[in-house]
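Asker: just a sequence and a predicted model for now, questions to come.
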Amino acid sequence: MSYIIGIIGLFVFLGLAWIASSNKKMIKIRPIIIMIVLQLVLGFILLNTEVGNFLVKGISDGFNLLLGYAAEGITFVFGGLVNVEGSVFFMNVLLPIVFISALIGILQYWKILPFIIKYIGLALSKVNGLGKLESFNAVASAILGQSEVFISLKKQLALLPRHRLYTLCASAMSTVSMSIVGSYMTMLDPRYVVTALVLNLFGGFIIASIINPYDVDPEEDMIEEEKGEKQSFFEMLGEYILDGFKVAIVVAAMLIGFVALIAMINNIFLGIFGISFQDLLGYVFSPFAFLMGVPWTEAVDAGSIMATKMVSNEFVAMQTLSGGDFVFSDRVVAIVSVFLVSFANFSSIGIIAGAVKGLNEKQGNVVAKFGLKLLYGATLVSFLSATIVGLLMP
């Protein structure tokens, strides 16, 4: 029965994308079917095979090693402030972003990441029915992050029409940055984090192809590398280290604000209505959780965590999921975990619009105007990925 509900959910979420489509006649069915099949195949490999377990273990061990190195620097600076036996979220989850950001900068400087991004993007463009630029941007977003990725498109930004700009921004919101993947793995099972990264990449193409279909002129589909005065190695390293620290501080500030606001609103709702705000959101999101494959008995609690992610951010929701306040089956933990691994929340609208506006004010204003449609599409990507996992988990 759960498989039937999952298949119905798959069609419902694709249907919700179709309702919002800007040009229903231009939707290309064949690439969408191919990408859904790829999601199912890759998801099955990652979740249910020895090969998948080996790959996930290798990635997880790699990030654990990096987090161990990061801990050396954190302990040196903060010393006795680090709680060895307990867990300080800022120290153990956020500050490692500084070190991983530095590594990304080194790989960028040595042209390793640009090479990987370019050729994976070219391979994906053969499958997804979109342009090379869209495919390049999706891979770059998954590595660099939703604001930093637009720097690599600075020269082309002013020339992009509205429809292509939407797809680029939707990819940025549907993915996550590699600099914080290690942080996610401290709160969620690495298997679900890796699976979400892969599924969201294809899910972003699928939803964008339905909501925002168009043809790309091959002559306009060029990827220009950003050129300028080359930084020295240590200039670059210092810049990426500071950028990583800024990300950690911004996330910490957002968490303080959102957690405090949610606590206040919960108490206000409890006093007036006898139900917390999060529980109320849980009822709103519970039908969607049910369609993703969550049993109805757990759908309200799962919906509450999903809604928390959308109105605040994924870190708050992940902390709620891993905090032990809710008891879920392994299958529901997998579904909800995959849903949480993306930047699809209200604050991301401002982050992406601000990043684009910093590079091109006119295009930044365009992004701000379709901000809610961006969030709608990115949330559907999360629904789609989680539904695929619901179909694959026993």
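Answerer: Thanks, I have the structure now.

Asker: CA atoms for contacts and neighbours, from now on please.
Answerer: OK.

Asker: secondary structure element for A138?
Answerer: Element membership for A138 (DSSP states H and E) is helix 132-144.

Asker: how far does that helix sit from its chain's centre?
Answerer: With Cα atoms, centre = their mean, to the nearest Å as the basis, helix 132-144 stands 13 Å off its chain's centre.

Asker: I180 contacts F99, doesn't it?
Answerer: No. Contact between I180 and F99 fails when scored by Cα atoms under 8 Å: they sit 10.4 Å apart.

Asker: quickly list what's touching both of the two.
Answerer: Listed as contacting both I180 and F99 by Cα atoms under 8 Å, 6 or more residues apart in numbering is no residue at all.

Asker: okay, now the one to match up with it:
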Amino acid sequence: LEKKYDKACDFCKKHKTRINYVIYGILITAYVAVVIAACSLNFQRAFPLLIITVLAVFFICWDFLVVKYEDRIAAFFSPGERYLEKQWFWLKWVLCAALIVTIILWLVFDTAKQGSRQMISFGGLVMYVVLMFIFSKYPARVAWRPVFSGIAMQFILGILILRIKVGFDVFNWLGIQIQTFLEYSDTGAKFVFGEKYTDHLFAFKVLPIVVFFSTVMSMLYHLGIMQWLVGKVGWIMHIFMGTTPVESFVAAGNIFVGQTESPLLVRPYLPYITKSELHAVMTAGFSTIAGSVLGAYISFGISASHLLTASVMSAPASLATSKLFWPETEKPQVTLKSDLKMAKSESKNLLEAASQGASSSILLVANIAVNLISFLALLAFIDSALSWVGNLFDYPQLNFENICSYIFMPFSFMMGVDWEDSFIVGGLLGYKTFFNEFVAYERLSKLINNREKGGSMYINGVKQYMTVHSEIIATYALCGFANFGSLGLVIGSLTSLAPSKRKEIAGGAFRAMIAGTVACFMTACIAGMLTVPAVDVHCHILLPNAFNSTSFPANSTEVVKCCQQLFT
């Protein structure tokens, strides 16, 4: 038996490649048969599976052709590349002018249809670019290609997702699927905490979502899917914006993972990057959110499709603001020619990867919980102290939110928020900046619930909710880790990865946080320019007028729910 076993092992080793081809052939044939069978039974039901299959086949074939014929493809495009390099001096200004003229013409015609709010958002976008240029580290050294191409990339993504029906439907469908997928965490939460786990909603429902999502991300990373996605998105930004591979890949990685995890993708190259690249790496972390906390915000009732859109649009915005706020003055050492490779998973198998993902989320969940406990307690104390001080001057309603509202009110208005709502959004931006986005989104979810319930808009002169348009802009503006708590986290994590860059990290972190904040604001401006929300109307006013009746009670939630279905 041992001799036969050894012969079988030797045969398998000798013909390993052929055996792998046979196994892959059988699996692919079986999968194709399953897809054909599903489509023949019910094509509409199997259509998503068919789309996923076609996309997978396309990208696999694309990668195969690029790897096999890379030299031929490069030789084919090299004459055009050389010609563009020669003509780039004047061509870049033509492209920039064409972009600006296109946006202005689009705004003029679109404003005629939708109203003047889009012009305010456009003015806000211009204002943020001008402010970043004025306070730039080296204003005379700004390379405008990453700036304008980043804004153009945002604008293109915004049109594809927010204005074109197919793109909107795709992201809306993705949001629904992610929301459904995250609900499977309820099964584990129910088993561990019991049937009444929802009595403690945040601790026993929201935080388990973070654990579940972290597990899934770890599994995708082990399979190489995350590296593939990050590589493709990073390559697109590198080619389109002209940014270096390190900063492009980190910016792409921040769409999927957090600000402390994304630098791990390029960890071997961190000691060799320039100050501008390091600033871009930090800015990318501040301007986006991690996939692990995305599910938590969705569970608050925040729109999944808008959170996804904000994460994607803020990636090029982070590079645009970073290169404007800290231009490149050195020669980058790490290029595509240096054969940049992303780090691989250290897990031995998929089960170990899942276990490591769940275990690694323990610290994240603990940090979220203790930070919220401490921040909310601190906020209550500050509000109480401010109210006491305000009461001395017959202004007992003075609190932290009011102060932040006055500070950030101009910024929120310039994003396109209605003037009546800019005070509320200013307060949310204050919560996000001085505490964290969890506190801000929790407050935003209460405002959304108040609107959906259809209660009184004002109670004792205080506005209880905002318009849908203002809620959408606030969702985009808050979608980032730019806060003082994350500042220390970034400095600590990057210093441990690149100790030789300690001084550069500490010196550029605050500027990176400002750039990340502005990147979120620019994304919100473009969302304000492109978003056309459902008809924003008070149902208890509309229906009595429509049916010429006054029998509907103004606070009837049934009437509001029925009416909202007609306009969403």
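Answerer: Perfect, I can see it now. From a predicted model like this one, the values you see are computed outputs, not experimental measurements.

Asker: now the TM-score, please.
Answerer: After superposition, the two chains reach a TM-score of 0.93 (TM-score structural alignment, normalised by the length of structure 1), with 392 aligned residues with a Cα RMSD of 2.0 Å.

Asker: structure 2: matching residues for the helix holding A138 of structure 1?
Answerer: Across structure 2, the stretch matching helix 132-144 of structure 1 (TM-score structural alignment) is residues 245-257.

Asker: equivalent analysis for stretch 292-311 of structure 1, please.
Answerer: Using TM-score structural alignment, stretch 292-311 of structure 1 lines up with residues 415-434 of structure 2.

Asker: got the buried residues for that stretch?
Answerer: In terms of neighbour count (16 or more other Cα atoms under 10 Å), stretch 415-434 of structure 2 has its buried residues at 415-418, 421-433.

Asker: kindly report the same for stretch 248-258 of structure 1.
Answerer: For stretch 248-258 of structure 1, burial by neighbour count (16+ other Cα under 10 Å) applies to A248, V251, A252, M254, L255, F258.

Asker: which non-adjacent residue is nearest the first one?
Answerer: What sits nearest to A248 of structure 1 in space, not counting adjacent residues and going by Cα to Cα, 6 or more residues apart in numbering, is L94, at 5.2 Å.

Asker: the one you found matches what in structure 2?
Answerer: That one, L94 of structure 1, aligns with L207 by TM-score structural alignment.

Asker: sorry, back to before: so who does the residue nearest to A248 of structure 1 touch?
Answerer: Applying Cα under 8 Å, 6+ apart, one finds that L94 of structure 1 lies in contact with I180, S183, A248, V251, A252.

Asker: and with 10 Å instead?
Answerer: 88, 179-180, 182-184, 244-245, 247-252 (Cα atoms under 10 Å, 6 or more residues apart in numbering).

Asker: tally of neighbours for the residue mapped onto L307 of structure 2 from structure 1?
Answerer: Alignment note (TM-score structural alignment): L307 of structure 2 maps to V193 of structure 1. Using other Cα atoms under 10 Å, V193 of structure 1 has 24 other residues around it.

Asker: wait, V193 of structure 1 touches M318, no?
Answerer: No. Using Cα atoms under 10 Å, V193 of structure 1 is not in contact with M318, being 11.4 Å away.

Asker: need the residues touching each of these two.
Answerer: Residues touching both V193 of structure 1 and M318 (Cα under 10 Å, 6+ apart) are Y184, M187, S337, L340, V341.

Asker: so how far is stretch 257-267 of structure 2 off the chain centroid?
Answerer: 15 Å.

Asker: please spell out which residues along that stretch are buried.
Answerer: Quick answer for stretch 257-267 of structure 2 (16+ other Cα under 10 Å): V257, G258, Q259, T260, E261, S262, P263, L264, L265, V266, R267.

Asker: likewise stretch 86-96 of structure 2?
Answerer: Within stretch 86-96 of structure 2, the residues that qualify as buried are C96, counting by 16+ other Cα under 10 Å.

Asker: the stretch 1-150 of structure 1: strands as residue ranges?
Answerer: Assigned by DSSP state E, counting those that start in this stretch, the stretch 1-150 of structure 1 shows no strands.

Asker: could you pull out the helices for it?
Answerer: 2-19, 29-48, 50-78, 89, 96-109, 112-128, 132-144 (DSSP state H, counting those that start in this stretch).

Asker: what's the longest helix in structure 1?
Answerer: helix 233-273 (DSSP state H).

Asker: okay, the angle between the following helix or strand past that helix and helix 2-19?
Answerer: Per DSSP H and E, the first helix or strand lying C-terminal to helix 233-273 of structure 1 is helix 277-292. For helix 277-292 of structure 1 against helix 2-19, the angle by axes from the mean of the first three to the mean of the last three Cα atoms, to 10 degrees is 100 degrees.

Asker: quick one: average offset of helix 277-292 of structure 1 versus structure 2, please.
Answerer: Per the superposition on structure 2, helix 277-292 of structure 1 and its aligned residues are separated by 0.7 Å on average (mean Cα distance after the TM-score superposition for structure 1).

Asker: okay, buried residues for that helix please.
Answerer: For helix 277-292 of structure 1, a neighbour-count test (16+ other Cα under 10 Å) marks 277-283, 285-292 as buried.

Asker: out of the residues you listed, flag the one nearest to D221 of structure 1.
Answerer: Within the buried residues of helix 277-292 of structure 1, the smallest distance to D221 of structure 1 is 35.9 Å, found for M292 (Cα to Cα).

Asker: find the residue closest to that closest one in space, skipping its chain neighbours.
Answerer: In this structure, M292 of structure 1 finds its nearest non-sequential neighbour in T387, 4.3 Å apart by Cα to Cα, 6+ apart.

Asker: the equivalent of the one you found over in structure 2 and G416 of structure 2, how far apart?
Answerer: Aligned by TM-score structural alignment, T387 of structure 1 pairs with C525 of structure 2. Using Cα to Cα, to the nearest Å, we find C525 of structure 2 at a distance of 7 Å from G416 of structure 2.

Asker: done for today, thanks.
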